[in-house]
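Engineer: sequence first, predicted coordinates after that:
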Amino acid sequence: MVETLRHLGESLYASSFLFTLCHVLSFMLPTVSPFSNEWITSVVFLLGIFGLIGLSELARVKLNWTPELSRKFVHVLVGLFVLMSPFLFVSNGPPVALAIIFIVVNLVAIKSKKFEGMHATKRKSYGTVYFPLAYLILCLFWWERQITFQIALLLLTFADTAAAIVGEGVRNPESYRPWRDQKTIQGTIVMALTSALLTGLGTTLFRSLAGMEPLELQLLVPLSLFVAAMATIAEAVSDSGSDNLSIPIVTAVTYDLFFESVGNGSAAVLIMWILLSFIMAQGAFSLRVLTSDGALAAFVLGVFVFGIGGWKFMIPLAVFFVLSSLLSRIGKKSKKDQRQSFGKESERDMVQVYANGGIPLILTIWWLYNPSDIIYFAYLSSVVAATADTWATEIGFFSPYVPRNIVTFRKVDSGASGGVTFLGSVGGLLGATVIAASAWFFIQDVKVLSLVVAVGFAANVFDSILGATVQASYTCGGCSKRVEVAHHCDEPATLISGSKFINNDTVNLFCTLSGGAIILLMG
């Protein structure tokens, strides 16, 4: 514990120094481009970042820096550069162009194994690609929300780095694996504490620079804790450096959600939604409906969807989640045997949670910044599509007739993607109707709800067509069964049809995407 606190102190000291440097530089910078043309500024900006990369390579070679140390050096200095971008550029055009350039450059560098000071790590990581991708998204959607923009980058630049330094440097780490990347308890604690500190300091600093009144302590403290908690979850549940993307985006949405709730006088209601999301996620994990990472994903999903949309967003999603979970437990033994033959598990993981709930989540976040009926209709349609697909599968298991391939009409094994039955189709239509009915209190329009049911069910049919045509299908070398996963019986399976890049989760994502997109296009 003493060692952890020592590392924490060192990390916070380093973060404080760099943050102070950023404060001074930002305060001294003009609010307009130092050159007559912002594109000239962008070229200088670009050369400056390349200079930093070259400097890190030189330090790695001359000073015998480890690749990990060199990568952190680049991460922090590039983070400082992008933190200054709102003070250098009036429009977001040049920053967007710079972000795209570095996404391409870093992808090429990773594939060609160039710039080891940036990309060489002990594990496979695309963090240097996720960083500019996150910057691109922030520039596109949060450029006009300067304080949110800066807080998101502060946590990405300093809190994430502090967590990594402590996690890798502590002598006796307490490791755990919330998803795919291994984390340490010590690093997670530092991530949370540093995030809270930077959120509080950053909010105070940037509100002052913007000429705004300082935030009262009774608001600043819960804001800092809320943002820190969500950012820490985003950092913990990561894969191959994806926290460089998830931390700033989750931070930005959380930050804006807090102020939206406070502005509407619904801060207490937000706390209720947070508690409800926790209870539902914990309950699903205890009942073995969700894996640990699936429960964390469901918690984040619930906080955002319930916290942003309230009852009108909460009820359809909760009905889908609860009733679908109950359906999955009916005939659990026989379903488990069939699922395992196709490489499927009854417990849903994070990927499966977002395959079904990711599009509704994105639409909910869109609604936060641009509330409109059409976005809500699209949200409802995407949930209807997910429900129709899930219920068609769960109820179709009980069909007395052999499923037919939706494209060729040939008989297929029960549970195979692309296979349909009359009972399963009726079940899918029933699920779509139940979700639409759950929104009746908010949309008392039979025509609109009928359209949502029709579109959601059509998305379910589209899901089956994709499953029968482009979804990957394999033959297991061990048991000779036809499966839908690349590894089965502890050995690689042979691809016999479809694309290896498209699995059941991808198809489910396209299902919910099509359900929402059709409504948006019609609107």
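Structural biologist: Ah, there it is.

Engineer: please make it C-alpha for all contacts and neighbour counts, starting now.
Structural biologist: OK.

Engineer: the stretch 251-400 of the chain: strands as residue ranges?
Structural biologist: Assigned by DSSP state E, counting those that start in this stretch, the strands in the stretch 251-400 of the chain number zero.

Engineer: would you pull up how far the helix or strand containing Gly48 lies from the middle of the chain?
Structural biologist: Using DSSP states H and E, Gly48 maps to helix 38-62. Centroid displacement of helix 38-62 relative to its chain, using Cα atoms, centre = their mean, to the nearest Å, is 30 Å.

Engineer: that one - contacts with which helices or strands?
Structural biologist: For helix 38-62, the packing partners by 3 or more Cα pairs under 8 Å, 6 or more residues apart in numbering; DSSP states H and E come out as helix 67-88, helix 93-112, helix 116-119.

Engineer: can you map out the helices along the stretch 251-400 of the chain?
Structural biologist: For the stretch 251-400 of the chain, the helices defined by DSSP state H, counting those that start in this stretch cover 267-286, 292-309, 311-329, 332-341, 350-369, 373-396.

Engineer: deepest of those helices, which one?
Structural biologist: helix 373-396 (a mean of 27; mean count of other Cα atoms under 10 Å).

Engineer: quick one: list the elements packing against it.
Structural biologist: helix 311-329, helix 350-369, helix 422-438, helix 446-469, helix 504-522.

Engineer: taking helix 67-88 as reference, get the angle to the strand or helix carrying Cys139.
Structural biologist: Cys139 belongs to helix 127-141 when assigned by DSSP H and E. Put simply, helix 127-141 runs at 10 degrees to helix 67-88, going by axes from the mean of the first three to the mean of the last three Cα atoms, to 10 degrees.

Engineer: what's the angle from helix 127-141 to helix 350-369?
Structural biologist: Using the same axes, to 10 degrees: helix 127-141 against helix 350-369 is 20 degrees.

Engineer: take a look at this one as well, against the first:
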Amino acid sequence: MHPVAAIVLVSVILAALMVGISWLARRFSWEAELARKAVHVSLGTVTLSFPWLFDELWPVLVLGVLAISGFLILRMKRSLREGVGGALHGVERRTFGEIYFTLAVALVFWLSKGDPILYCIPILILTVADAAGALVGKRYGETGYATLSGRKSAEGSVTIFTATFFSAHIPLLLAAPELSRSGTLLVALTLAVLVMLFEAVATHGLDNLCIPFGGWFALQRFMDKTDGEMAIRLLVLVILLGMVMIVRKRSSLDGSAILGAVLYGFLCWSLGSWLWFLPPLILFASHLIHTPLVQKVDAKLNHDLRSILGLAATTIAWMLIGTVFQRQPDYYVVPFTIVIAGYFAMTSFGTLAVLKPDWPRSLRIILVSLKAVILSFLPLLAFNGWSSAPLIALPAVLFTVWAFSQVDPENPRRRWQQALVVFAISFIGLV
């Protein structure tokens, strides 16, 4: 089929689905979430045909522009929003999920380079698992946990895990002959846990972008792994999740932040090596030791997902830089560890400010900086022997903690300011 004809056909089908579902929702008084997810599943099912309809990226981009333009018009025109767009905008929460959905389809189509498996499995997971988790969580969810955009339920997360497993396992069995039966099982199980974690930490509709991109990223890394390598990955992920769930009562991190910590730890281990995994693990262990002490003084101590996002963004950035410039695996481990040491020192400074408020600020800055540098660089020194890296890092960490001590604790942009300062200072590790 000619690409232009395919664009017209898909556009007509998508528009008809929107109109039809909106009419059905009004006619039979569907719940707002059910109507929205009906649109979600219908549009996702149509986009699964793209690898067979389009050989090039530009038709998908054209469809994306048309779809986003239509969604924005529905948002701006009240009469359309309450009519044709009623199925999308009946929910009370403000979300841009349909925009992220469209962006995700175009992004994954481009990244998959025409491979139906790498495209269809992430989009199928987004289409089925996300919708199933939302509906089950809304109707049957009783065990909740806090997120940045409200509360999610354990029942919904388990549903997402189950739906993701089948959305990945069945296509892999049918269309991935390079994987053994046990290999498809291991890939599907690992992917299911990861997608469950991605969905738990995503807010404001961003799960529509995080789930397919995360699914594609994990899948393309897993497809060439042996059964033994995949078994180790699944085992590490399950152990991390189990350990964090066991000790979560000692932590001030809320529900989504705890799950975000698991996802972050697995990414550090999976993308890097033990040198990238052990420093964050030491930081988390210190957090578990000191949090109960601080909570005796400040019982309301609580940290949400933003505490993890700042750390994750600045450290994983060094992993991605290494991937882009194709350096040897541990080339950027020193600036990575400086970021960890900076966060370690800042959290320790906050702890010491509560436990020892009468100590001079300069003394607290020096003590926490020394402790953070020594403990953070311990794995690097143990694996690679003595180097000057800790001596280079110490002035950077001292400056980071001093800058942190100058920031107003009530400043809503404080976490991102900290992240930018730590990331900028970490470049000294390239010296």
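Structural biologist: Structure received. Keep in mind that this is a model prediction, so the values were computed, not measured.

Engineer: tell me the most buried of the helices and strands packed on helix 38-62 of structure 1?
Structural biologist: For those, the largest average neighbour count (mean count of other Cα under 10 Å) is found in helix 116-119, namely a mean of 24.

Engineer: residue range for that helix in structure 2?
Structural biologist: Mapped onto structure 2 using TM-score structural alignment, helix 116-119 of structure 1 covers residues 86-89.

Engineer: give me the mean deviation of that stretch from structure 1.
Structural biologist: Overlaying structure 1 shows stretch 86-89 of structure 2 at a mean distance of 2.0 Å from the equivalent residues (mean Cα distance after the TM-score superposition for structure 1).

Engineer: what range in structure 2 matches stretch 218-225 of structure 1?
Structural biologist: Going by TM-score structural alignment: stretch 218-225 of structure 1 matches residues 182-189.

Engineer: list the buried residues for the matching stretch?
Structural biologist: 183-189 (16 or more other Cα atoms under 10 Å).

Engineer: before we move on, back to that, nearest to Val250 of structure 1, out of the helices and strands packed on helix 373-396 of structure 1?
Structural biologist: Closest to Val250 of structure 1 of those is helix 350-369 (Cα to Cα; 10.6 Å).

Engineer: which residue in structure 1 aligns with Leu311 of structure 2?
Structural biologist: With TM-score structural alignment as the criterion, Leu311 of structure 2 matches Asn356.

Engineer: measure its match to Thr387 of structure 1 for me?
Structural biologist: 9 Å (Cα to Cα, to the nearest Å).

Engineer: let me know which of the helices of the stretch 251-400 of structure 1 is the nearest to Glu484 of structure 1.
Structural biologist: Among the helices of the stretch 251-400 of structure 1, helix 332-341 sits nearest to Glu484 of structure 1 (Cα to Cα), with 8.9 Å.

Engineer: chain center to that closest one: distance?
Structural biologist: The answer for helix 332-341 of structure 1 is 30 Å, by Cα atoms, centre = their mean.

Engineer: name the SS class of Ser125 of structure 1, please.
Structural biologist: With DSSP: H, G, I helix; E, B strand; the rest coil as the basis, Ser125 of structure 1 sits in coil.

Engineer: can you pull the contacts of the residue lying closest to it once chain neighbours are set aside?
Structural biologist: Closest residue to Ser125 of structure 1 apart from its sequence neighbours, by Cα to Cα, 6 or more residues apart in numbering: Ser240 at 4.2 Å. Neighbour list for Ser240 of structure 1: 123-127, 181 [criterion: Cα atoms under 8 Å, 6 or more residues apart in numbering].

Engineer: now Ile239 of structure 2
Structural biologist: If a contact means Cα under 8 Å, 6+ apart, then Ile239 of structure 2 has no contacts.

Engineer: make TSV from the helices and strands packed on helix 38-62 of structure 1 and add distance to Asn504 of structure 1 to it.
Structural biologist: Below are the helices and strands packed on helix 38-62 of structure 1 laid out as TSV (distance: least, Cα to Cα, whole Å):
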stretch	distance to Asn504 of structure 1
helix 67-88	35
helix 93-112	27
helix 116-119	31
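
Engineer: for Ile519 of structure 1, find the nearest of those helices.
Structural biologist: helix 93-112 (29.4 Å).

Engineer: on average, how far is that closest one from the matching bit in structure 2?
Structural biologist: Looks like 5.4 Å for helix 93-112 of structure 1 (mean Cα distance after the TM-score superposition for structure 1).

Engineer: packing partners for that helix?
Structural biologist: Judged by 3+ Cα pairs under 8 Å, 6+ apart, helix 93-112 of structure 1 is in contact with helix 38-62, helix 127-141.

Engineer: Serialize the ones you listed to JSON lines and add fields for distance to Ala432 of structure 1 and mean neighbour count.
Structural biologist: Formatted as JSON lines, these follow (distance: least, Cα to Cα, whole Å; neighbours: other Cα atoms under 10 Å):
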{"stretch": "helix 38-62", "distance to Ala432 of structure 1": "50", "mean neighbour count": "16"}
{"stretch": "helix 127-141", "distance to Ala432 of structure 1": "32", "mean neighbour count": "22"}
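
Engineer: in TSV: those, plus distance to Gly428 of structure 1.
Structural biologist: Formatted as TSV, these follow (distance: least, Cα to Cα, whole Å):
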stretch	distance to Gly428 of structure 1
helix 38-62	52
helix 127-141	36
